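Peer 1: Have a look at this prediction, sequence included:
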Amino acid sequence: MLIEAGFDIAFECPAPTPMILQLRIHPSRDADLLTPDRIASDPALPMRDYLDHFGNRVTRVEVPAGLVTFSDRFVIEDRGEPDETPPDVRTTPIAELPDDALLFLGPSRYCDSDKLADFAWSQFGQLPGGTRCMQAISDFVHSKIRFSYPDASPTRCASDSMHEGIGVCRDFAHLAIALCRCMNIPARYCTGYLGDIGVPVDVNPMDFSGWAEVFLDGRWWTMDARHNHPRIGRIVMGRGRDAADVAMSTAFGVANLKRFEVVTDEKVEGR
């Protein structure tokens, strides 16, 4: 399957403003690209990339005062199959986890698992752990939070989502991650493209998506509590402890968002 994806995002800055952007796909998907994943700007600005400590590709740019638009379009090859689901396995004992998975067991900015530990153990502690616990958490979060774009909040953390019962995809992911960490299952946050491929078209405007990955049976598996079923065409852009590690943009000054459009469509042959 071929997927065409990209974005047009515009900011207006009252003064020259340094920015960092996390808008390119994760290096792990580079081999699947059929056309370049390259950010262009209007006006044209010098940009350079680096890899952060999570292995994400980050772009640095100095934005002048005024309006600037960042755009990208690329075609990527995808296996065209639903997310893989883990076998029925146990939770990996802490002593057997790889060193780089330990970072994803503790609380973080938006995944305040320390506030949810008592609830998590009372709710999921009788389960055998592993895959069954992961699925029970996904089911719980899916039913607990009502999706609502108008109620999005940049400061909402996992414990807030528990009390408010409302949010967007990142809130589903943050709560699921926090609860998994409470149960000693390493979990990390992912952001990227997820089009309406193989499912009814979402009435909401296309956006970047947020989901989780959990470590079971020696590898990382997708966990998407918002949709709560395997999806096709997921294209990861960044991974981290939570959304704070993979912010779409960070401005060291004032940068007002003026335009935000995301494209993720299956590409029809010959078009």
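Peer 2: Cool, the structure landed.
Peer 1: all contacts plus neighbour counts: C-alpha atoms, from now on.
Peer 2: Noted.
Peer 1: what's the nearest residue to residue 227 once chain neighbours are set aside in contact with, if anything?
Peer 2: In space, and not counting its chain neighbours, residue 227 is closest to residue 142: 7.3 Å by C-alpha to C-alpha, 6 or more residues apart in numbering. Taking C-alpha atoms under 8 Å, 6 or more residues apart in numbering, we find residue 142 in contact with 172, 225-228.
Peer 1: can you rerun that using 10 Å?
Peer 2: By C-alpha atoms under 10 Å, 6 or more residues apart in numbering, residue 142 lies in contact with 136, 172-173, 175-176, 224-228.
Peer 1: Scan those residues and report the most crowded one.
Peer 2: Neighbour counts for the contacts of residue 142 peak at residue 176, which has 35 neighbours (criterion: other C-alpha atoms under 10 Å).
Peer 1: coming back round to it: so how far is residue 49 from the residue nearest to residue 227?
Peer 2: As for residue 142, its distance to residue 49 is 36 Å (criterion: C-alpha to C-alpha, to the nearest Å).
Peer 1: Go ahead and confirm residue 109 touches residue 155.
Peer 2: Yes. Between residue 109 and residue 155 there is a contact at 9.4 Å, judged by C-alpha atoms under 10 Å.
Peer 1: between those two, who's got more neighbours?
Peer 2: Taking other C-alpha under 10 Å, residue 109 and residue 155 do not tie; residue 109 has more neighbours (16 against 8).
Peer 1: the strands in this structure, which residues?
Peer 2: 2-13, 17-21, 40-42, 47-51, 57-63, 66-77, 146-147, 166-167, 187-194, 209-216, 219-223, 234-240, 249-251, 256-266 (DSSP state E).
Peer 1: got another, please set it beside the one above:
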Amino acid sequence: MILLLTVHHSRASDIERPDLLVSTPSVPLESYRDGFGNWCTRLVAPTGAFTVSTDGILRDAGLSDPVQTDAVQHPVEHLPAEVLSYLLPSRYCETELLGEFAWKNFSGPMSGWQRVQAVCDFVHNHVRFGYEHSRPTRTAAEAFRERVGVCRDFTHLAIALCRSLNIPTRYCTGYVSDVGQPPPYAPMDFAAWMEVYLGNQWWVFDPRNNDTRFGRVLIARGRDAADVPLTHSFGQHQLTDFAVWIDEAAEAGPSA
């Protein structure tokens, strides 16, 4: 198996207690960087029940996802070469099937940040969220037609629309906390969102939640979910349980 469960290197300086991967029963673990710079763990799972877990503590500034509403969209000819791959169609993001709709609906006077936000508003309202609608093979075009899905489907559809509009967009996985959110709190989950390239840098957009979020923890980035699955198995397996938590730690008191 290949697991992408380790906090992204961009948050390395924030780690107070490393999120070490632990397996039960214990097996040898081999770690490596993939082509996108994500930290991956490779292992051979034994026959029978097998549990993998990770837990850590990260410092966080307590700020929301950054916003810059005047961030501009760059003409394709002015984009740096390293972001061009995020304009192309990928396994789950078929820009060739959604381009006509994208240009018809999002090519008016809006540009840059406003255009991306319009895409997120559309996807957020067009797709109905429900875990019962989860299907690992659903593509952006299928999410557009079926109008149901989970966070990865929202993200794939928004990515495909943004790429169709010549905006470099990449797929992200990680933890989205409920810190700063009003109760009742929804169950925690391993989530998907996207980053778009505007104004010479990458910005977070979350079409599933489409609101202000704090304490987002990045795990991996890629073109779509095919590049950064939570787990990739090279044999038959059955997921029997899955639990996610991200909690705000209590302030440490003065030492005795």
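Peer 2: Thanks, I have the structure now. None of these values were measured; they are calculated from a predicted model.
Peer 1: now the helices: where do they sit in structure 2?
Peer 2: For structure 2, the helices defined by DSSP state H occupy 95-106, 112-126, 140-146, 151-164.
Peer 1: what distance separates the first one from the centre of its chain?
Peer 2: So that's helix 95-106 of structure 2. Computed by C-alpha atoms, centre = their mean, to the nearest Å, the chain-centroid distance of helix 95-106 of structure 2 equals 22 Å.
Peer 1: Please tell me which residues of structure 1 it aligns onto.
Peer 2: Under TM-score structural alignment, helix 95-106 of structure 2 corresponds to residues 113-124 of structure 1.
Peer 1: now do the third one
Peer 2: Residues 158-164 of structure 1 are where helix 140-146 of structure 2 lands when matched by TM-score structural alignment.
Peer 1: Quick check: buried residues in the matching stretch?
Peer 2: The neighbour-count check on stretch 158-164 of structure 1 (16 or more other C-alpha atoms under 10 Å) flags 158-162 as buried.
Peer 1: sorry, back to before: aligned partner of the residue nearest to residue 227 of structure 1 in structure 2?
Peer 2: Using TM-score structural alignment as the criterion, the counterpart of residue 142 of structure 1 in structure 2 is residue 124.
Peer 1: Next, count neighbours for the residue nearest to residue 125 of structure 1 when sequence neighbours are not counted.
Peer 2: Nearest residue to residue 125 of structure 1, sequence neighbours excluded (C-alpha to C-alpha, 6+ apart): residue 183, at 7.7 Å. Neighbours of residue 183 of structure 1 under the rule other C-alpha under 10 Å: 22.
Peer 1: Spit out the contact partners of residue 183 of structure 1.
Peer 2: Residue 183 of structure 1 touches 91, 105, 113, 117, 120-121, 124-125, 129-130, 133-134, 137, 177, counting by C-alpha under 10 Å, 6+ apart.
Peer 1: Can you add neighbour count and distance to residue 150 of structure 1 and give the residues you listed back as CSV?
Peer 2: Output for the contacts of residue 183 of structure 1, formatted as CSV (neighbours: other C-alpha atoms under 10 Å; distance: C-alpha to C-alpha, whole Å):
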residue, neighbour count, distance to residue 150 of structure 1
91, 21, 37
105, 21, 31
113, 27, 26
117, 17, 29
120, 18, 28
121, 14, 32
124, 19, 31
125, 14, 34
129, 21, 35
130, 23, 35
133, 23, 31
134, 26, 29
137, 24, 25
177, 36, 23
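Peer 1: and the residues you listed as a markdown table, adding distance to residue 168 of structure 1?
Peer 2: As requested, those are exported to a markdown table (distance: C-alpha to C-alpha, whole Å):
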| residue | distance to residue 168 of structure 1 |
| --- | --- |
| 91 | 28 |
| 105 | 23 |
| 113 | 19 |
| 117 | 23 |
| 120 | 21 |
| 121 | 25 |
| 124 | 24 |
| 125 | 27 |
| 129 | 27 |
| 130 | 26 |
| 133 | 23 |
| 134 | 20 |
| 137 | 17 |
| 177 | 15 |
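Peer 1: Trace residue 168 of structure 2 over to structure 1, please.
Peer 2: Aligned by TM-score structural alignment, residue 168 of structure 2 pairs with residue 186 of structure 1.
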